[in-house]
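Asks: need a structure here:
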Amino acid sequence: MSRRTASLALLALSIGGFGIGLTEFVIAGLLTEVADDLGVSISVAGHLVGGYALAVVPGALVLTPLLMKRPPKQALLVLLAFFIAGSLLSAWSPNYEIMFAGRVFAALAHGGYFGIGAVLAASLVPRQRQASAVAALFAGLTIANVLGVPAGSLIGQQFGWRTVFWVISVVGVVAFAGLVALVPRTEPEKDQLPVGQQFRALARPQVLASLLTTALVFGGMFGVFTYIEPLLREVSGFSAATVPWLLVLFGAGLFLGNIVGGKAADRNADNAVLILSLLLPVVLLVLGAVAAMPVATGIMLFLLGLVGFATVPGLQARVMRHAHGAATLASATNIAAFNLGNTVGVSIAGAAIAAGFGLRSPTLTGAALTVVGLILIFIARAAALRRVEA
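Replies: Coordinates of the predicted model:
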């Protein structure tokens, strides 16, 4: 396959990732408008965020096994159909219950799309560029944070929150057409184990360590990010008007980190994950320490995005490599681990604030979670090296 063909295919995959990332994150900036329009409280509207994250898990663990025997392109088109249907349902929804159903439909596509898409992206390029190809898929997700979420919030404020979901539906249709036109048809993995054995493969020590590390690292990171707005305003002293620009700065870190992490993982995925997992708790602790200094806080916010998301290509490549015979299912399960970890991390950070430990406390709980992830990946890497030497 030519490099140009592979690049166009990765672009099409990334557009789908952009749409899915936008659907997941943009709702947080529209909660007040959604709650008012659907006649529910802010806390109830917040379940549209948590419900999406939880629905990613059955989507990854149920839909992916049903689709992974199909050609990857065909499987991704089915998943995008779920995403488009969910986005349309959300845009049209006359009440909260239908809106929630639309969120669940869209979320069912999330794990499988990134899981199957990561395996497909890796298959389009030479082995030494596979982590960068996975990073290209996730580039859409990072762009959704950098540009899509602020733009979505602006569109929602000017034209209503439903307009945002109509736009997301159009993005889904464009991604669908891009996959049809630009992504080559490839065959499913030839060495796939039977489904039951694939689920057992998830319990392999190296695979399980990667999945748990993913959950812990991103639980720590997003536990901090979820409560970053009150930290920036009440501790750092930034105005409300400045916060969106600081979030763009964080998103720029995500985007750059995705690229850097892909290149580092191409060289050595295990080393990349280990080094980045060591740096992340340091960044979190420094962020908490300098939170009262506006300039330093802005720098650390950028580094949080950069270091945090730089772990993604390495973790995704690592779980795929160790789950031979079950790479697609493991890849999708790793995406579910991201979302489960986020839910746990946010809950722990929120509990720390509610217990009276202050708005800096999520940086401590986040650092603690990432340190546990670091210990796990260090033990797993040492065990793998001992087996090689033996």
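Asks: okay, CA-based contacts and neighbour counts for the rest of this
Replies: Will do.
Asks: how far off centre is stretch 31-40?
Replies: Computed by C-alpha atoms, centre = their mean, to the nearest Å, the chain-centroid distance of stretch 31-40 equals 26 Å.
Asks: which residues does it contact?
Replies: Residues from elsewhere that reach stretch 31-40 (C-alpha atoms under 8 Å, 6 or more residues apart in numbering): Ser41, Ile42, Val44, Ala45, Gly46, Pro94, Asn95, Tyr96, Gln157, Gly160, Trp161.
Asks: and this one, so I can compare the two:
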Amino acid sequence: MRSFFMPFAIYVLGLAVFAQGTSEFMLSGLVPDVADDLHISIPAAGWLTSAYAVGMVLGAPLVAMLSIRWPRRRALLIFLLTFLLAHVLGAMTSSFEVLLGTRIVAALANAGFLAVGLAAASAMVGSQAKGRATSVLLSGVTLACIAGVPLGAVLSEFWGWRSAFWAVAIVSVPAVIAILCAVPASAVDPNAPTARHELRALRTPRLAVTLLLGALVNGATFCTFTYLAPLVTDVAALSTNWVPVALALFGIGSFVGVTIGGRFADTKPLQLLTIGAIALLGGWLLFALTAANPITALALVFVQGTLSFAVGSTLIAQALYAATDAPTLAGGFATAAFNVGAAVGPVLGGIAIDAGLGYRSPLLVSAALVALALVSYSVARNAAHRSNHSRGRSPESF
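Replies: The predicted model follows:
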């Protein structure tokens, strides 16, 4: 029987990811205060969010490649300390340009930490529990949505936006100490794969398809999540007081989703991906049809958050399984792919809204993205099944 608990060090990494997830998403509630304090326009302040997203997309593979020959504990500490110091500087500066720079640096450090953290967590649990380890790390992101981001907004309300930056830095301190104490120290293995070797190992159709699916599913998730507030107020006709409730329901659902992913991603990934993606598609379509009903809308916010993160976390685990000879770069490219989805999804939803299709339209765009993922998955699975059958291998190795 498998142990329910992961090594303590993996929960430590989850704490750090919680701080980083809070930082990534908290700016959405701080933009007006930042703009007012630094005497800039709100659109200009919005660049702080865009800069972080670009840093995550570009930084994940590049920074992972840079650190590939570093001992993992050293790499984790360097990235987390850089992330912490970027927030200290951001909290102290009165220059928008400096603040923008700290967001890019923090994003690069976040991307590197997540890539190395995924590889380190997988190594600590062995070859058959990557999904469970991944779910613990990603639960840090979901808990950030549930607790970290709202807490940042509350701190900003009482003590200004800088207090939210200080809070992220403070939460990172115990994670630094715990990594020193809990993550095993290791010397550089002279036989460890080089960046060139890992890049060659990434050239597999299975990994390419997995990353594509991850980008599509996450694009669908953030396409709707970004416009959840007008969906709740304009379509479901609820007051603005219900927006935090909807966000909390989505966050709780995402936590349940990564927990489900951790339970089944190692043992029944194909079943979870197939059933989960079909249910996800049906959920987006049902949401679009019934969004005017407040009770149904709130229920589906929770359901879709659960399904999105169950499927998404399983895809990240599958990326690690697909590139066992490139654990660090696989985590980096998985991080980049999911952030591409997080960046492109809201753009597509915004295009639909600007075209006059209303605030239900992001739900239909989300459905279309999941449908495209299902088609891609079906084609790739059939091809993999035929290839594995001809070689006498198990069809479960998609």
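Asks: please state their TM-score.
Replies: The TM-score (TM-score structural alignment, normalised by the length of structure 1) is 0.95; 389 aligned residues with a C-alpha RMSD of 1.9 Å.
Asks: quick one: buried ones out of the contacts of stretch 31-40 of structure 1?
Replies: Burial by neighbour count, judged by 16 or more other C-alpha atoms under 10 Å, picks out Ala45, Gly46, Tyr96, Gly160, Trp161 from those.
Asks: out of everything not next to it in sequence, what's closest to the first one?
Replies: When you say that, I think you mean Ala45 of structure 1. Ala35 (5.6 Å; C-alpha to C-alpha, 6 or more residues apart in numbering).
Asks: in terms of helices and strands, where is the counterpart of the one you found in structure 2?
Replies: Ala35 of structure 1 maps onto Ala35 in structure 2, with residues paired by TM-score structural alignment. Assigned by DSSP states H and E, Ala35 of structure 2 belongs to helix 31-38.
Asks: and that helix, what's buried?
Replies: Buried residues in helix 31-38 of structure 2, counted by 16+ other C-alpha under 10 Å: Val31, Pro32, Asp33, Val34, Ala35.
Asks: Throw the residues you listed into CSV and include distance to Ala371 of structure 2, thanks.
Replies: As requested, the buried residues of helix 31-38 of structure 2 are exported to CSV (distance: C-alpha to C-alpha, whole Å):
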residue, distance to Ala371 of structure 2
Val31, 34
Pro32, 36
Asp33, 39
Val34, 39
Ala35, 39
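Asks: which of those residues sits closest to Leu81 of structure 2?
Replies: Val34 (24.0 Å; C-alpha to C-alpha).
Asks: got a list of what the nearest residue to Gly261 of structure 1 once chain neighbours are set aside touches?
Replies: Spatial nearest neighbour of Gly261 of structure 1, chain neighbours left out: Ala310 (4.0 Å); criterion: C-alpha to C-alpha, 6+ apart. Contacts for Ala310 of structure 1 (C-alpha under 8 Å, 6+ apart) come out as Leu254, Leu256, Gly257, Asn258, Ile259, Val260, Gly261, Gly262, Leu276.
Asks: what's the local residue count around Asn334 of structure 1?
Replies: Here the number of neighbours of Asn334 of structure 1 (other C-alpha atoms under 10 Å) works out to 31.
Asks: swap in Ser186 of structure 2?
Replies: Using other C-alpha under 10 Å, Ser186 of structure 2 has 11 other residues around it.
Asks: am I right that it is in contact with Pro71?
Replies: Yes: Ser186 of structure 2 lies in contact with Pro71 (C-alpha atoms under 8 Å); the separation is 5.8 Å.
Asks: about what we covered before: among the contacts of stretch 31-40 of structure 1, name the ones in helices.
Replies: If you go by DSSP state H, the contacts of stretch 31-40 of structure 1 have Ile42, Val44, Ala45, Tyr96, Gln157, Trp161 in helices.
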